Each structure stands twice: as structure tokens, then as C-alpha cells.
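Undergrad: Sequence and predicted structure, then a few things I'm wondering about:
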Amino acid sequence: MSNLFSAFDPSTNIFNISLNWISTFIGMMMIPSMFWLTSSRSVQVWNKINSTLHKELKVLIGNKSPNGKTMLFISMMIMFMMNNFMGLFPYIFTSSSHFMMTFSIALPMWVSFMLFGWINNTKHMFTHLVPLNTPTPLMSFMVLIETISNLIRPGTLTVRMTANMIAGHLLLTLMGNTGSVMSTSLILIILTSQILLLSLESMVALIQAYVFSILSILYSKETY
């Protein structure tokens, strides 16, 4: 590695084939077939996960949303969760920690929400620019703040996911690189710390996928 951040650089080639982004599509290969005569346990687990997430997200979205809208956020959550977990394995590039992937999802989704809201519910969108019970002298100032807050939402979604995924991986890399120059007792301490940190990263991988989807739902809810 030329520097600490080169581990997150998707530029490694093997036999002139870029393998870093292949981990993004491995989860699609693991999706069970829905054409079996009898549902397998894996199909039942997927159905249980989808139904549970649908109930949780439907509460946030509300009854005014169109049918099937939860499937968009469920699929996005599962995709991020799989990519985050895949990045915990050795020699697998964490595609969800790269700006190019997270921003390419957050920006089109935010633009579609804004276009839908301003075209179909213009008055409703204007009301969000001025919070309830705002004093009259502060109204113009609040409009400016709310406008800036809306404009930076794709960036905040991207930075939140990328920073949280890189931070834990970078710490694991730093701890792993120091093992060759330490004594046996210190290596055991570092190994125990890495195991605990890896457990924490597993929870972070799930939480960040959930947070990304929940925030996207809350942003979409403001448009109708």
C-alpha cells in the first residue's frame, strides 16, 4: 500500500480484469429462486425478512404513499447491507464505502423526490421551507437555512455511509499492520481487539444500511 487509504482504492487489476466491483453483484447471485414447487428455508427466510421490513417501513411511509413503494427501500437496504457485510471479508473491496456508488444512488433518488414534490405538491413543499410557529422576522432566514439543508441531503447521505464504513476498516487495517513488530502478548491483545471491533463493524454494516433507507423514506415523505 502506498498510503493508508489505498486499501479503499478500486484500482487493483488481476489478469487485466477489475475484480473490486464484483463483490457488489455477489449478493444478486445468492438470491433464491422463486420458481420452486416447495419453498426452501432460504426462501422462507427472505419472505420473513421482506414482510418484517415492509411492516416497519410502511409505518414510516404512511397510507398516502403509492403501493409497492416499500419495495424500493427494502431492496436498497438489502443491497447496502450485503455490500457492507461483504467488505468485512479479507481482500474484498467494500463498494458501499466509495463515493461513486453511494452518491450515484442518493442523488438520483433525491432529485426524483424533489421533482415529484415541486411538480405535484408545490404548496406543500413551500410550507416545509418555513417551520411552524416561526417568528415573522426570521422567516426569510429560515427559508435560506431549509433550502441549504435540502440541497446538501444527497451529500450527507453519501458522507454518512462512506465515513462510517471507512472508519472501522481503516482502524482494522492500522491494528493489523502493527502486528509484525509487536511481542506475542501484545499481538493477543490486538487480536482480541480486532475481533471485538469486527463484531462492532458487523452491527455498523446493518445499522448504516437501515439509516440510509430510513432517511430516504423521511425525505420522500416530505414530498406528499
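TA: Ah, there it is.
Undergrad: going forward, measure contacts between C-alpha atoms and count neighbours the same way
TA: Will do.
Undergrad: Next, the buried residues of stretch 146-155.
TA: 153-154 (16 or more other C-alpha atoms under 10 Å).
Undergrad: what do you get for stretch 165-173?
TA: For stretch 165-173, using 16+ other C-alpha under 10 Å, the buried residues are 165-166, 168-169, 172.
Undergrad: Take this one as well and set it beside the first:
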Amino acid sequence: MMTNLFSSFDPGTMYNLSLNWMSTFLGLLMIPTMYWLIPSRMNFLWIKICLTLHKEFKILLGNKIKGSTLMFISLFSMILFNNFLGLFPYIFTSTSHLTLTLTLALPLWLSFMIYGWINNTTHMLAHLVPQGTPPILMPFMVCIESISNIIRPGTLAVRLAANMIAGHLLMTLLGNTGPMLSMMMINILIIIQLLLLLLESAVAIIQSYVFAILSTLYSSEVN
């Protein structure tokens, strides 16, 4: 309750902690790092990663559409950040849920298919029958290739979600056994958990790269 007109300018407190400087710190956090140190090591590392990915995607996509690699680099970055956020305690890993992974994979695949079938219909039909297939096997090959093409968004989504869930589930199950173990076993458990955390960090990078590179491969087949 305001005692006078100027009470709205009083510093707010909570749990006996002064929050006077909170707005100042939040403001500083919003300032990009480039204003503090140009260029930082993090900038160098991220630029190097983006350039390496750009070169790889450019080989697969060619020079048909300028700037097409940026979409896949952005996709890689988004999945990577979400994967790493999930490694922190009490943060839900959004990429372990099919609602997010399918939302990413399905529109990508659908847009490639619509573009390919409208603009390169002959090329898309030729993809259904691999070269050197005997005439008697052609109907079966068309069915197999059609099914493998249709399940692509599902495999992209399930691969990412399953890999994210598997590691987190293993770490959770091992962590729940902690209260029942002796001191010696707890020390061993902590070492195992740290190694699993390192493995999960590698999986987070690999799965984001796999998702991006497979999306690039699927799009390169359309042209």
C-alpha cells in the first residue's frame, strides 16, 4: 500500500534481501558481449563453427539458392542451445519432446516435398527407382522408396528426442540410487555421473549436427 505519491520509488525488498541493484544487473546482462571485448574467444569459436558448417552445407546444397545455408545453421544453433539448456538442473529439455522435434522436422520435409514435386516432378519420380534396378523389381522399389521418404520427418524427430531422453533418463535413474549407497559408492557414482554429463554434452552437439546435416541432404535431393 502506498503511503504517499513517492512510495512507488522505494526500493523493493524480498526475503530480507535488497533488490536495489537487480534492475542494473539485468540491464548489464542484456548488453551484448561484443561491447565488452571485441572480438572475444567465444566470438572466434562461434564464427569458426558457423563458417565450417557453411562450407559443409554449401558443398551439399551448391550455389543454386544464395544464403540457403543460413537456415540450416540457424536450425543447428537452435537445437544445440536447447540441448545444452537441458543439461542444467531443473530445466526441461524441450528437444526431448516430440512436439518440438516434429514441429521442426515436418514443415521442413513438407516444404521440400512440395517444392520438389511442383518444380522437379521428373527428378522426384526418378528418385523412386534407383539406377540399375531390374524391371521386375521396380514396383517393389517404388513402394520401398516411397515409404522411406514418408517416414523421414518421423525418423528425424524420434532420433533427436530419443537420444535426448535416453541420457537424461540414465542419469536420473543412477542419481536416485544415491541415498541408498555407502560413501565409497557415492564417490564412484559422482564420477560416473560426471562422465555421463560429458557424454551428454557430446550427444547434444552430435544430435544437433545430425539433424541439420540430414535436413540439408533431404533438401539437396529435391534440386
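TA: All right, it came through fine. Model, not experiment: these values are computed from the prediction.
Undergrad: TM value for the aligned chains?
TA: After superposition, the two chains reach a TM-score (TM-score structural alignment, normalised by the length of structure 2) of 0.82; 194 aligned residues with a C-alpha RMSD of 2.0 Å.
Undergrad: hang on, the earlier thing: and the buried residues of stretch 165-173 of structure 1, which of them are in strands?
TA: Assigned to strands by DSSP state E, none of those qualify.
Undergrad: how big's the offset between the longest helix along structure 2 and structure 1?
TA: The helix that spans the most residues within structure 2, counting by DSSP state H, is helix 183-222. Once fitted to structure 1, helix 183-222 of structure 2 is off its aligned match by 0.6 Å on average (mean C-alpha distance after the TM-score superposition for structure 1).
Undergrad: One more: stretch 70-83 of structure 2?
TA: Stretch 70-83 of structure 2 sits 0.4 Å off on average (mean C-alpha distance after the TM-score superposition for structure 1).
Undergrad: Pick out whichever of the buried residues of stretch 165-173 of structure 1 sits closest to residue 125 of structure 1.
TA: residue 165 (33.0 Å; C-alpha to C-alpha).
Undergrad: my guess is the closest one contacts residue 205, does it?
TA: Yes. Counting by C-alpha atoms under 8 Å, residue 165 of structure 1 touches residue 205, with 7.4 Å between them.
Undergrad: What distance do you get for residue 163 of structure 1 to residue 157 of structure 1?
TA: Taking C-alpha to C-alpha, to the nearest Å as the measure, residue 163 of structure 1 falls 10 Å from residue 157 of structure 1.
Undergrad: Comparing these two, which shows the higher neighbour count?
TA: Taking other C-alpha atoms under 10 Å, residue 163 of structure 1 and residue 157 do not tie; residue 157 has more neighbours (20 against 13).
Undergrad: sorry, back to before: nearest to residue 195 of structure 1, out of the buried residues of stretch 165-173 of structure 1: which one, please.
TA: residue 172 (9.5 Å).
Undergrad: Look up the closest residue to the closest one, ignoring the ones flanking it.
TA: Excluding the flanking residues, the one nearest residue 172 of structure 1 by C-alpha to C-alpha, 6 or more residues apart in numbering is residue 194, at 6.4 Å.
Undergrad: Just confirm the one you found contacts residue 175, I think it does.
TA: Yes. Counting by C-alpha under 8 Å, residue 194 of structure 1 touches residue 175, with 7.4 Å between them.
Undergrad: can you give me the strands for structure 1?
TA: With DSSP E as the criterion, structure 1 has strands spanning 13-14, 17-18.
Undergrad: mind giving me JSON lines with the ones you listed and columns for distance to residue 41 of structure 1?
TA: Below are the strands of structure 1 laid out as JSON lines (distance: least, C-alpha to C-alpha, whole Å):
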{"stretch": "strand 13-14", "distance to residue 41 of structure 1": "36"}
{"stretch": "strand 17-18", "distance to residue 41 of structure 1": "34"}
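Undergrad: would you turn these into TSV with distance to residue 152 of structure 1 and mean neighbour count?
TA: Putting those into TSV (distance: least, C-alpha to C-alpha, whole Å; neighbours: other C-alpha atoms under 10 Å) gives the following:
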stretch	distance to residue 152 of structure 1	mean neighbour count
strand 13-14	34	9
strand 17-18	32	10
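Undergrad: that older thread, which neighbours do residue 165 and residue 205 of structure 1 share?
TA: residue 84 (C-alpha atoms under 8 Å, 6 or more residues apart in numbering).
Undergrad: Now do the helices in structure 2.
TA: Taking DSSP H, the helices of structure 2 run over residues 22-30, 41-61, 68-85, 98-119, 121-127, 138-150, 152-176, 183-222.
Undergrad: Need those helices in a markdown table (columns: distance to residue 14 of structure 2).
TA: Formatted as a markdown table, the helices of structure 2 follow (distance: least, C-alpha to C-alpha, whole Å):
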| stretch | distance to residue 14 of structure 2 |
| --- | --- |
| helix 22-30 | 12 |
| helix 41-61 | 35 |
| helix 68-85 | 28 |
| helix 98-119 | 36 |
| helix 121-127 | 63 |
| helix 138-150 | 55 |
| helix 152-176 | 33 |
| helix 183-222 | 35 |
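Undergrad: Need the winner for burial among those.
TA: Highest mean neighbour count of those: helix 68-85, a mean of 18 (counted as mean count of other C-alpha atoms under 10 Å).
Undergrad: mind checking how far the equivalent of residue 49 of structure 2 over in structure 1 is from residue 56 of structure 1?
TA: Aligning on TM-score structural alignment places residue 49 of structure 2 opposite residue 49 in structure 1. Applying C-alpha to C-alpha, the value for residue 49 of structure 1 to residue 56 of structure 1 is 11 Å.
Undergrad: again with residue 38 of structure 1
TA: Distance, residue 38 of structure 1 to residue 56 of structure 1, by C-alpha to C-alpha: 27 Å.
Undergrad: do residue 123 of structure 1 as well
TA: Distance from residue 123 of structure 1 to residue 56 of structure 1, by C-alpha to C-alpha: 29 Å.
Undergrad: Repeat that for residue 88 of structure 1.
TA: 27 Å.
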